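**Q** When you get a sec, could you give me coordinates for this:
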Amino acid sequence: MEDITITSEISRISRVSFKPPKFWKTEPETWFYRIKAQLRASGITTDATKFDYTITSLNHDVLIEAIDIIRKPPGINKYDTLKHRLMKRFAISQINKICTLIGRIPYGDQIPSQLLHKMQILNEDNISENVLKTLWLEQLPQNIRAVIVTRHEDIETLAKLADRIPETNEILKIQTLHKQVSPSNEIQQQISQLTEQVKKLTERPNKSNT
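**A** Okay, here's the model as predicted:
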């Protein structure tokens, strides 16, 4: 009996402390995965409570997209009805996802594996891995693409390799710079030695005159 009481109290505290994250308009599906896990961890299972928590996470511009459901929620499946509306309003259609893939995702300052991950999310197995690999390679910087384009590893392995290429190139640049600087140091040493020799030669006559 005591264990049940403790469990109930922990569940009550979890519900009180639960604060859903603000709705992600650009990633609604990911947001619902997250809130589902948080609801489950907090022991929140009733439809009405899940519905209310979802509403509290919506900003004004999102609320107006489902205001009819919020004003007059259905008798059952309130949460799923609201979820379906938000997904319909903000989720990218499959056609748009493929168009985004083909139309190129801005590379920016991300690393190759991050670009691949975004493309895989958009793809959702709509196109084959070979086609996805081709689209991914086309969007990589030329110096990275040139290194891996002829390799035959799977796409995940290639992405890990591609991530390391900029670092490797930086090391090579430093090594090259070091090689370029080294001869200059040697020349400087030779100049110093010659200067010292000239100094000694110019001092000899003075010593002989004394």
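
**Q** Could you use CA atoms for every contact and neighbour count after this?
**A** Noted.

**Q** what helix or strand does residue 11 sit in?
**A** helix 2-17 (DSSP states H and E).

**Q** which helices and strands does that helix pack with?
**A** With contacts taken as 3 or more C-alpha pairs under 8 Å, 6 or more residues apart in numbering; DSSP states H and E, helix 2-17 sits against no other helix or strand.

**Q** Would you do the same for the sequence below? I want to compare the two.
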Amino acid sequence: MNKLPRNPPATGKYSSLKVRLISTYQKSDHRQLQKLLSGLELGDPKPSQLLRKMRDLSGKLLSDEALKAMWLNQLPTQIHAVISVNTGSSLEMLAAMADKMMEHFEPTSISSVSTTTTACQESLQIAVLSKQLEKMSLEIAELRTNQQNAGN
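**A** Got it, this is the predicted structure:
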């Protein structure tokens, strides 16, 4: 609590403290994405729990397709093979299917969890950067439009 102001403002003490606490302890999008890209592993949780954690970490920085690719790479080989050919289902449905498949496999019959390759991490980072660039371009276009309208 060293980072808290010693002399809080006379008015709005709660708001000031709240803003300071949130800015100090909230994980940035960049740190969350780095954690995601550094490779979560399936381990003990169900595939649906892993997907939920990956979705929470990625926020809105990754498309569903990029998230699906990362998630599939974390599944055991047998389950990955079955799930990846199913193109018509939502990500939530695929996660539920993967959970059911995991229940029917013997723990020893599931191969070790695959790790995300460097090439996959790089392509996902490029996808994230592209998404951020697209968002920034839209914001710049909006600012220009607002500036032109204000000048008229």
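
**Q** Can you calculate the TM-score here?
**A** For this chain pair, the superposition-based TM-score is 0.62 by TM-score structural alignment, normalised by the length of the second structure; 106 aligned residues with a C-alpha RMSD of 1.9 Å.

**Q** hmm, back to that, quick one: buried residues of the helix holding residue 11 of the first structure?
**A** By neighbour count on 16 or more other C-alpha atoms under 10 Å, the buried set for helix 2-17 of the first structure is 11, 14, 15.

**Q** what does the first one align to in the second structure?
**A** Alignment note: residue 11 of the first structure maps to a gap in the second structure; criterion TM-score structural alignment.

**Q** spatially speaking, which residue is in the middle of the second structure?
**A** residue 58 (1.3 Å; C-alpha atoms, centre = their mean).

**Q** contacting residues for it?
**A** Contact analysis of residue 58 of the second structure by C-alpha atoms under 8 Å, 6 or more residues apart in numbering lists 29, 32, 33, 36.

**Q** Give the aligned equivalent of residue 126 of the first structure in the second structure.
**A** By TM-score structural alignment, residue 126 of the first structure lines up with residue 61 in the second structure.

**Q** Which stretches in the second structure count as helices?
**A** 13-25, 29-37, 47-58, 64-74, 77-84, 91-104, 118-151 (DSSP state H).

**Q** Need the counterpart of residue 92 of the second structure in the first structure.
**A** So residue 92 of the second structure corresponds to residue 156, using TM-score structural alignment.

**Q** Near its match, how many other residues are there?
**A** Residue 156 of the first structure: 13 surrounding residues under other C-alpha atoms under 10 Å.

**Q** who's in contact with it?
**A** Counting by C-alpha under 8 Å, 6+ apart, residue 156 of the first structure makes contact with residue 113.

**Q** how near is it to residue 176 of the first structure?
**A** In this view, residue 156 of the first structure and residue 176 of the first structure are 31 Å apart by C-alpha to C-alpha, to the nearest Å.

**Q** What of residue 146 of the first structure?
**A** Residue 146 of the first structure is 20 Å from residue 176 of the first structure, by C-alpha to C-alpha.

**Q** can you check residue 64 of the first structure too?
**A** Taken as C-alpha to C-alpha, the span from residue 64 of the first structure to residue 176 of the first structure is 60 Å.

**Q** same check, this time on residue 204 of the first structure
**A** Taking C-alpha to C-alpha, one finds residue 204 of the first structure at 44 Å from residue 176 of the first structure.

**Q** Ok, residue 68 of the first structure next?
**A** 66 Å.

**Q** How about stretch 25-43 of the second structure, which residues are buried there?
**A** 32, 33, 36, 37, 39, 40, 41, 42.

**Q** let me fix that: stretch 93-101 of the second structure
**A** 94, 95, 96, 97, 98, 99.

**Q** swap in stretch 73-93 of the second structure?
**A** 73, 74, 75, 76, 77, 79, 83, 91.

**Q** What is the burial count for the counterpart of residue 103 of the second structure in the first structure?
**A** Taking TM-score structural alignment, the alignment pairs residue 103 of the second structure with residue 167 from the first structure. Applying other C-alpha under 10 Å, we find 11 residues neighbouring residue 167 of the first structure.

**Q** OK, contacts around residue 167 of the first structure?
**A** Taking C-alpha under 8 Å, 6+ apart as the definition, residue 167 of the first structure has no contacts.

**Q** and the gap between it and residue 173 of the first structure?
**A** 10 Å.

**Q** again, but for residue 133 of the first structure
**A** 29 Å.

**Q** more crowded one of those two?
**A** The neighbour count for residue 133 of the first structure versus residue 173, taken as other C-alpha under 10 Å, is higher for residue 133 (18 against 12).

**Q** The more buried one contacts residue 153, doesn't it?
**A** No. Between residue 133 of the first structure and residue 153 there is no contact under C-alpha atoms under 8 Å: 10.9 Å.

**Q** ok, for residue 124 of the second structure, nearest residue in space, not its chain neighbours?
**A** residue 66 (6.6 Å; C-alpha to C-alpha, 6 or more residues apart in numbering).

**Q** number of nearby residues for the one you found?
**A** Residue 66 of the second structure has 17 nearby residues by other C-alpha under 10 Å.

**Q** same thing with residue 121 of the second structure?
**A** Count around residue 121 of the second structure with other C-alpha under 10 Å applied: 16.
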